[in-house]
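Enquirer: quick one: sequence and predicted model below, then my questions.
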Amino acid sequence: MYADGSTAWIVTAAGKGNNHLALVGSYLSNGDEIINTPQGCSLLIAREGVSMAEDFLPIIED
């Protein structure tokens, strides 16, 4: 929710395997990107040689 009362929804996230969590780097329906968070205690681990799920922060094409 924005100061002017408008809302947007999360378009890209951590994917189904990660409960579709919004992350720094997630995009919203209005084109905004999440650039920071007040939360400081979550960690997702990417392992070398193991691809992230196809739906993990997918690229959005304009």
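Expert: Right, received. Where do you want to start?
Enquirer: from now on I want contacts and neighbour counts done on CA atoms only, so please keep to that.
Expert: Fine.
Enquirer: neighbours of Y27, how many?
Expert: 23 (other CA atoms under 10 Å).
Enquirer: which ones are touching the closest residue to it other than its chain neighbours?
Expert: Counting by CA to CA, 6 or more residues apart in numbering, E33 is the residue found nearest to Y27 once chain neighbours are left out, at 4.4 Å. E33 is in contact with 24-27, counting by CA atoms under 8 Å, 6 or more residues apart in numbering.
Enquirer: in addition, the following structure is provided for comparison:
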Amino acid sequence: MIQQGTGLQEFKLENGQSVHGARKGDYVMYVDGSTAQIITGAGQVNNDVALVGSLLSNGDEIINTPQDGLVFVAREGESMVKDFLPSIAD
């Protein structure tokens, strides 16, 4: 669960709750109370929004999202920005 999203985008979830999207630098809180920082996102040009596939400081990866309103489309033959979900080695 994201502690508090700092993204500019606001989403209304199925349960009616409004939340801000998470970004690179925000924290995920686990059920046991531990936390990890989001370390990759959609790149600066995309406000570093966190995505399914974003990596966390503890080696985990975001695998789902409660929102369904924002998607990124990768088109064949078109490159994504260099800092879009970079590998840790980048």
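Expert: That came through, no problem. The structure presented is a predicted model; accordingly, all values stated were derived computationally and were not measured.
Enquirer: overlay them and tell me the TM-score.
Expert: Superposed pair, TM-score by TM-score structural alignment, normalised by the length of the first structure: 0.86. Supporting alignment: 61 aligned residues with a CA RMSD of 1.2 Å.
Enquirer: show me what the residue nearest to Y27 of the first structure lines up with in the second structure.
Expert: In the second structure, the residue matched to E33 of the first structure (TM-score structural alignment) is E61.
Enquirer: please report the distance of that match from V28 of the second structure.
Expert: Per CA to CA, to the nearest Å, E61 of the second structure is found 11 Å from V28 of the second structure.
Enquirer: contacting residues around stretch 39-49 of the first structure?
Expert: M52.
Enquirer: distance from the chain centre to it, please.
Expert: Here the centre of stretch 39-49 of the first structure is set off from its chain's centre by 13 Å, with CA atoms, centre = their mean, to the nearest Å.
Enquirer: pretty sure G17 of the first structure is in a helix, no?
Expert: Yes - G17 of the first structure sits within a helix when classified using DSSP: H, G, I helix; E, B strand; the rest coil.
Enquirer: tell me the residue in the second structure aligned with it.
Expert: Under the alignment (TM-score structural alignment), G17 of the first structure maps onto V45.
Enquirer: residues contacting that match?
Expert: V81.
Enquirer: against H20 of the second structure, how distant is it?
Expert: For V45 of the second structure, the distance to H20 of the second structure - CA to CA - is 18 Å.
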